[in-house]
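**Student:** sequence plus the predicted model coming up.
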Amino acid sequence: MTSDADRRPGFELSDAQWREKLTPEEYAVLRQAGTERPFVGEYTDTKTTGEYHCRACDALLFTSTEKFESHCGWPSFFDPAESDAVILRPDDSLGMRRVEVLCANCHSHLGHVFEGEGYPTPTDQRYCINSISLRLVPAP
């Protein structure tokens, strides 16, 4: 995981191009750091084997191997597919301290990562990711 949020994205579009490429709902989450409602995302409960790519730029972010059931209302992963797939940055919005997760390739908002919640995962982390930020590519 890269913590260098100042790093330039490898995939860049103008705001107008992002608005054309994404639906209004995708744009609100991916480009404006919104959050979809809990328990409504298409990948919250899926158990399909495959890869989860960024819906904005198609970069590989997570795999089904790292996905686990946290019952929090959003898809949860204990680690990204590759260590440099995401960027982590402090998020002090909403009057609380959190860590935002961004796609390292296009800097789109994915969700947040939490630690120390006691889940029985190898990393003790929960990447709480908006389904609308992802596109599942099922394994062949």
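**Tutor:** Noted; the coordinates are in hand. Residues are numbered from 1 along each chain as shown.

**Student:** use CA for all of it now, contacts and neighbours both
**Tutor:** Fine.

**Student:** where's the residue most central in space within the chain, which helix or strand?
**Tutor:** The centroid of the chain falls nearest to Leu110 when counting by Cα atoms, centre = their mean (3.0 Å). Here Leu110 sits within strand 109-115, counting by DSSP states H and E.

**Student:** next: Pro38.
**Tutor:** Short version, using DSSP H and E: Pro38 is in no helix or strand.

**Student:** that one contacts Trp74, doesn't it?
**Tutor:** Yes - in terms of Cα atoms under 8 Å, Pro38 counts as a neighbour of Trp74; the distance is 5.9 Å.

**Student:** let's bring in a second one:
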Amino acid sequence: MYKNIIFGLCLVFIGCKGNSQKKETAGQTAPKKEQRFSVVKTEAEWQKELTEAEFYVLRKAATENPFSSDLLENKEEGTYVCAACGTELFKSSTKFKSGTGWPSFYEEIKGNVAYDVDYKIGYKRTEEHCATCGGHLGHVFEDGPEPTGLRHCVNGVALDFVPAKKD
């Protein structure tokens, strides 16, 4: 009888697996929701329209080298738009110097930036992309300044800058 009790207890202990033991790893990916974008083109069409660097960042989710973007030190007033489709993404008034080597913003233009989960480097990150064409922009981190506390770390090659109109 003791053997049966001990055997039963062993099964209970072995079979217990709490949620606290679950870890998200690079091999685990959440099922991607199918997203529909208003601007849809074939890979060949994108390659014709974009530079090689723009194509690899926007369409293949690559990352440009840090400190390589001409937009990093841009202090002009205006709007940062998607280099692929021209959608307005960030206002210059929300840009700040993060020291990371990529243009950084604490707030996006609502409705024009979409988000997804990315596990490419071994842990969960929030990826951001253009809500109009799906172009990869960069990632969002929770270490930015007030008022949002967010840092939209964006590949400069994914952006074009449109200066504000002067009266």
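**Tutor:** In hand now; what should we look at? For clarity, every value in this text was computed on a predicted model and none was experimentally measured.

**Student:** quick one on the thing from earlier: now the strand holding Leu110 of structure 1: buried residues?
**Tutor:** Within strand 109-115 of structure 1, the residues that qualify as buried are 109-113, counting by 16 or more other Cα atoms under 10 Å.

**Student:** columns distance to Ile129 of structure 1 on top of those residues, output as JSON lines?
**Tutor:** Shown next, in JSON lines, are the buried residues of strand 109-115 of structure 1 (distance: Cα to Cα, whole Å):
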{"residue": "His109", "distance to Ile129 of structure 1": "9"}
{"residue": "Leu110", "distance to Ile129 of structure 1": "5"}
{"residue": "Gly111", "distance to Ile129 of structure 1": "4"}
{"residue": "His112", "distance to Ile129 of structure 1": "7"}
{"residue": "Val113", "distance to Ile129 of structure 1": "8"}
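
**Student:** quick one: the helices in structure 1?
**Tutor:** 15-21, 24-30 (DSSP state H).

**Student:** equivalent range in structure 2 for the last one?
**Tutor:** With TM-score structural alignment applied, helix 24-30 of structure 1 matches the range 52-58 in structure 2.

**Student:** what's the mean distance for that stretch versus structure 1?
**Tutor:** Stretch 52-58 of structure 2, aligned to structure 1 and superposed, deviates on average by 0.6 Å (mean Cα distance after the TM-score superposition for structure 1).

**Student:** which one in structure 2 is aligned with the residue nearest to the centre of structure 1?
**Tutor:** Checking TM-score structural alignment: Leu110 of structure 1 goes with Leu137.

**Student:** and that match, what is it in contact with?
**Tutor:** Leu137 of structure 2 sits next to 57-58, 61, 127-130, 154-155, 158-159 when contact means Cα atoms under 8 Å, 6 or more residues apart in numbering.

**Student:** mind giving me the PyMOL select for those residues, buried ones only?
**Tutor:** Listed next is the PyMOL selection for buried residues among the contacts of Leu137 of structure 2, using 16+ other Cα under 10 Å:
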select buried, resi 57+58+61+127+128+129+130+154+155+158+159
